[in-house]
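Asker: for reference, the sequence and a predicted model appear below.
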Amino acid sequence: MTVLSETRWGLPDTAVRDRRAADPRVNLSSNELHHPQVESLAREMVDGFDPAVLRAYPVQEPAAAAAGALLGLPAHHLLLSAGSDAVIRLLLTSLRGAFPGGLVLQEPNYEAWTQAVDAPLWPLRKVTSTDGTATTSAEAMLDAAADAEPALVVVSWPNGPAGYTPRLDHIAELSAVCRSRGHLLIVDGCYAGFAGSPLKVAELADDHCLVLLSWSKMFGFAGGRLAVACGGPDLVHRLRAARQEDHVSALALHALTRTGQVYDRFTHVWQDITATREAMRSRLTALGHHVPESGGNFLHVPRPTAASAAELTARLSHSGYRVRDMGLTSGLHHHVRFTVAHGPAGEQFLDCLVRHLAEVGGA
């Protein structure tokens, strides 16, 4: 990671993850999809792609129709995007000034909500869990939505980066409150496959609730940069006016068109990763380590101090694994997060993690 040392072009200093250089470590920091079947499924998603279509600008309608058929929604209820972060930035730009209550943000959450260029122009209210659990996080969001002026209300389900996963009916209740108060609810369902059905989350979508689904997290398509936002037709029409879909490549659109053919097999991938996640958590807990519940494809290992978290991260890096030291992230102070990998790669990492935890101490 590199950090800009000065303010440039009138923009605030920000941390920049440099992806231009190759990293030889196994990436268990970004919550990419690690499963032995992912590559073969990805090949099937891009199978039949005709390179000749790259000569022309892509046409989105066939992909939107296929995504709609998969999600059970009309195509004009969907916005296609080159990644979910791009949708977040679009929302902050397109809806700026539309909500006097500003941004009511479940905390912690994705950095894009506070690092986008337009983010400083939004009044911000961060809503935190009182005890670091999914239940109190959901309750706090309900309370905040009930007494706020019309606002952009944001939750992620499961929560990234904390892993909070309240029952989906709690999110439906929040959606009802948001509708009654004139809010627009954003439900980021990027990790939904690891906690239930993305199709169930998509059912929440209407003109008062926009649901984001990430092909990077759930379908192993991080390099393809693809996400789908689901909402009511009026909301989607307004967002499409910014021509966000023009940034989605023809290859990504082709993969989206074929996702329905591999969807059932991906559900088994998600189930495998979920089972591996719980097995890893059980083993670490049996060794005396507190590992919070998570509904995503990741787990956290809390450390007693910042120095201990940094040392564990460094030792794993030296062993060839890139994990994430959560630093002072709200509710995750001194946590080290790692992506759950299914199969031999995950078993090898867990053995390495257990060994380094014993060396560092301080369970």
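Answerer: Perfect, I can see it now.
Asker: when you work out contacts or count neighbours from here on, use the C-alpha atoms and nothing else.
Answerer: OK.
Asker: now the helices: where do they sit in the stretch 51-200 of the chain?
Answerer: Counting by DSSP state H, counting those that start in this stretch, the stretch 51-200 of the chain forms helices over residues 61-71, 84-94, 112-115, 134-147, 168-181, 198-202, given from the N-terminal end onward.
Asker: next: the stretch 251-363 of the chain.
Answerer: Per DSSP H, counting those that start in this stretch, the stretch 251-363 of the chain has helices spanning 306-318, 344-360. These are given in chain order.
Asker: as TSV, the ones you listed with distance to residue 175 and mean neighbour count would be great.
Answerer: Written out in TSV, the entries for those read as follows (distance: least, CA to CA, whole Å; neighbours: other CA atoms under 10 Å):
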stretch	distance to residue 175	mean neighbour count
helix 306-318	37	18
helix 344-360	37	15
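Asker: just send these back as JSON lines, with distance to residue 162 too.
Answerer: Converted to JSON lines, these look like this (distance: least, CA to CA, whole Å):
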{"stretch": "helix 306-318", "distance to residue 162": "16"}
{"stretch": "helix 344-360", "distance to residue 162": "20"}
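Asker: what about versus this one:
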Amino acid sequence: MVEPLPHVREIPPYVPGKPPTAQPGLTTYKLSSNENPYPPLAGVLATTEQAVAAMNRYPDMGCAALYDALATKLGVGTDQLAAGTGSVALIYHLLTAYCGPGDEVVHAWRSFEAYPIAVTASGATGVRVPVTADGRHDLAAMADAITARTRVVLLCTPNNPTGPALGHAEVATFVAGVPEDVLVVIDEAYLEFVRMADPVDGPALLRAHPNVVLLRTFSKAYGLAGLRVGYAVASADVAGALRAVALPFGVSSVAQAAAVASLASEDELFARVESLVAERDRLVAGITAAGWWVPEPQGNFVWFDLGERTAELAAAAGEAGIAVRPFAGEGVRVSVGEPEATDRLVELLGRLAPPA
């Protein structure tokens, strides 16, 4: 029998958010995958339908229209961009290009579930630095974890699944102390939902530090999760390396067309984001009124740090027609969704005893 490389057997499985189980007499809600609950904008949908009509042709491997639109939006060169099937694909590309056996990747934990998977797939070793009690990156401890073997540091802001975001000043200080031959990846999948006094200015950090890489996606705020398109912004050398290891024709023509149309429709899209932020605030107010606590959420989700009670809340939510994302023995992440889902979750929390 032909065996895979040893580290392949060590790759942990990715556990996706599950759909809700049908409950008699109840409308069910999927709050397990941090999806945008709104349907596609009419203009974006029309553009996508036109692209579907040409599905017999290969997509533009160079993503020219998408790179042009992003370069204009961000004020960077098109040679500083690399697209992939969601920002998670860029994590794989980056670790493939820069890491191998004997190398280390420092990241917070609990953080994005795909980090340990991608690190192990690259053959590198992950160095997990625990988040603080309120779900934040411990940047001082992460700085201390950097060694001569470190090749990449991953910062997830807002942090998925715990919710808090990093501030610009603290990240700027952190990056200034990282060796220039270590890449600092700022994973900003939820940046459009951030409402804080000192949000991270990713492009400014990149201009000051060529070892900074920004990861962004159209899956969350833009509502294109089903089409899988994300991108990296980096120095021309790093972006070129990411494009070099990417699967040819990875981002479909339909996804590219939808992303370009979404960038042209940002005013309407971001009005929806404001609605979700307002719903997030209403959810947090309801959680607090019910006697529960969550870390400060800056994405489109909240985190319940429950430990052994994780399964209890997940099961109760399922019975109430709400699918949530449990992390066994750690906690439950709940996406911000429809107002009716917020009402039902808050009502459920009012019937359950909050953690001591």
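Answerer: That came through, no problem. For clarity, every value in this text was computed on a predicted model and none was experimentally measured.
Asker: care to give me the TM-score?
Answerer: Their TM-score after superposition, calculated using TM-score structural alignment, normalised by the length of the second structure, is reported as 0.84; 339 aligned residues with a CA RMSD of 3.0 Å.
Asker: wait, which of the helices of the stretch 251-363 of the first structure is closest to residue 61 of the first structure?
Answerer: helix 344-360 (38.8 Å; CA to CA).
Asker: in terms of secondary structure, what does the closest one contact?
Answerer: Helices and strands in packing contact with helix 344-360 of the first structure are listed as helix 306-318; criterion 3 or more CA pairs under 8 Å, 6 or more residues apart in numbering; DSSP states H and E.
Asker: returning to what we had before: JSON lines for the helices of the stretch 51-200 of the first structure, including distance to residue 35 of the first structure and mean neighbour count?
Answerer: As requested, the helices of the stretch 51-200 of the first structure are arranged in JSON lines below (distance: least, CA to CA, whole Å; neighbours: other CA under 10 Å):
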{"stretch": "helix 61-71", "distance to residue 35 of the first structure": "23", "mean neighbour count": "18"}
{"stretch": "helix 84-94", "distance to residue 35 of the first structure": "22", "mean neighbour count": "19"}
{"stretch": "helix 112-115", "distance to residue 35 of the first structure": "27", "mean neighbour count": "17"}
{"stretch": "helix 134-147", "distance to residue 35 of the first structure": "27", "mean neighbour count": "19"}
{"stretch": "helix 168-181", "distance to residue 35 of the first structure": "26", "mean neighbour count": "18"}
{"stretch": "helix 198-202", "distance to residue 35 of the first structure": "19", "mean neighbour count": "19"}
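Asker: and of those, who's closest to residue 49 of the first structure?
Answerer: Closest approach to residue 49 of the first structure among the helices of the stretch 51-200 of the first structure (CA to CA): helix 61-71, 13.0 Å.
Asker: what residues in the second structure pair up with the closest one?
Answerer: Alignment note (TM-score structural alignment): helix 61-71 of the first structure is matched to residues 64-74 of the second structure.
Asker: mean deviation of the matching stretch from the first structure?
Answerer: Between stretch 64-74 of the second structure and its aligned partner residues in the first structure, the average distance after superposition works out to 1.5 Å, using mean CA distance after the TM-score superposition for the first structure.
Asker: and the contacts of that stretch?
Answerer: The contact list for stretch 64-74 of the second structure (CA atoms under 8 Å, 6 or more residues apart in numbering) reads 77, 78, 81, 203, 256, 257, 259, 260, 263.
Asker: pretty sure the third one sits against residue 237.
Answerer: In this case it means residue 81 of the second structure. No: applying CA atoms under 8 Å as the test, residue 81 of the second structure and residue 237 come out as separate, 10.2 Å apart.
Asker: which one of the two has more residues nearby?
Answerer: residue 81 (25 against 12; other CA atoms under 10 Å).
Asker: so who does that one touch?
Answerer: Residue 81 of the second structure sits next to 67, 71, 231, 232, 233, 234, 236, 239 when contact means CA under 8 Å, 6+ apart.
Asker: residue with max distance from the center of the first structure?
Answerer: residue 52 (32.9 Å; CA atoms, centre = their mean).
Asker: next, find the distance separating residue 354 of the second structure from residue 321 of the second structure.
Answerer: Applying CA to CA, to the nearest Å, one obtains 20 Å for the distance of residue 354 of the second structure from residue 321 of the second structure.
Asker: please say which of those two ends up with more neighbours.
Answerer: Legend: neighbour count by other CA under 10 Å for residue 354 of the second structure and residue 321, higher for residue 321 (24 against 14).
Asker: what's the closest non-adjacent residue to the more buried one?
Answerer: residue 28 (4.5 Å; CA to CA, 6 or more residues apart in numbering).
Asker: neighbours around residue 286 of the second structure, how many?
Answerer: The local packing of residue 286 of the second structure (other CA under 10 Å) involves 19 other residues.
Asker: which residues of the stretch 1-150 of the second structure fall in strands?
Answerer: Under the criterion DSSP state E, counting those that start in this stretch, the stretch 1-150 of the second structure carries strands at the ranges 29-30, 81-84, 104-109, 125-130, 150-156.
Asker: what's the closest of those strands to residue 178 of the second structure?
Answerer: Shortest separation from residue 178 of the second structure across the strands of the stretch 1-150 of the second structure is recorded for strand 150-156, at 9.1 Å, computed as CA to CA.
Asker: do I have it right that residue 288 of the first structure meets residue 363?
Answerer: Yes: with contact taken as CA under 8 Å, residue 288 of the first structure and residue 363 are classed as touching, separated by 6.3 Å.
Asker: and the two? Which one has more around it.
Answerer: The residue with more neighbours, out of residue 288 of the first structure and residue 363 and counting by other CA under 10 Å, is residue 363; that gives 15 against 11.
Asker: the residue nearest to that one when sequence neighbours are not counted: neighbouring residues, count only.
Answerer: Closest residue to residue 363 of the first structure in three dimensions, ignoring its sequence neighbours and counting by CA to CA, 6+ apart: residue 289, at 5.1 Å. For residue 289 of the first structure, the count of nearby residues is 18 (other CA under 10 Å).
Asker: aligned partner of residue 289 of the first structure in the second structure?
Answerer: Alignment note: residue 289 of the first structure maps to residue 292 in the second structure; criterion TM-score structural alignment.
Asker: tell me if I'm right that its match and residue 355 touch.
Answerer: Yes: when contacts are counted by CA under 8 Å, residue 292 of the second structure is listed as touching residue 355 (7.3 Å).
Asker: sorry, back to before: what's near enough to touch the match of residue 289 of the first structure?
Answerer: Listed by CA under 8 Å, 6+ apart, the contact partners of residue 292 of the second structure are 349, 354, 355.
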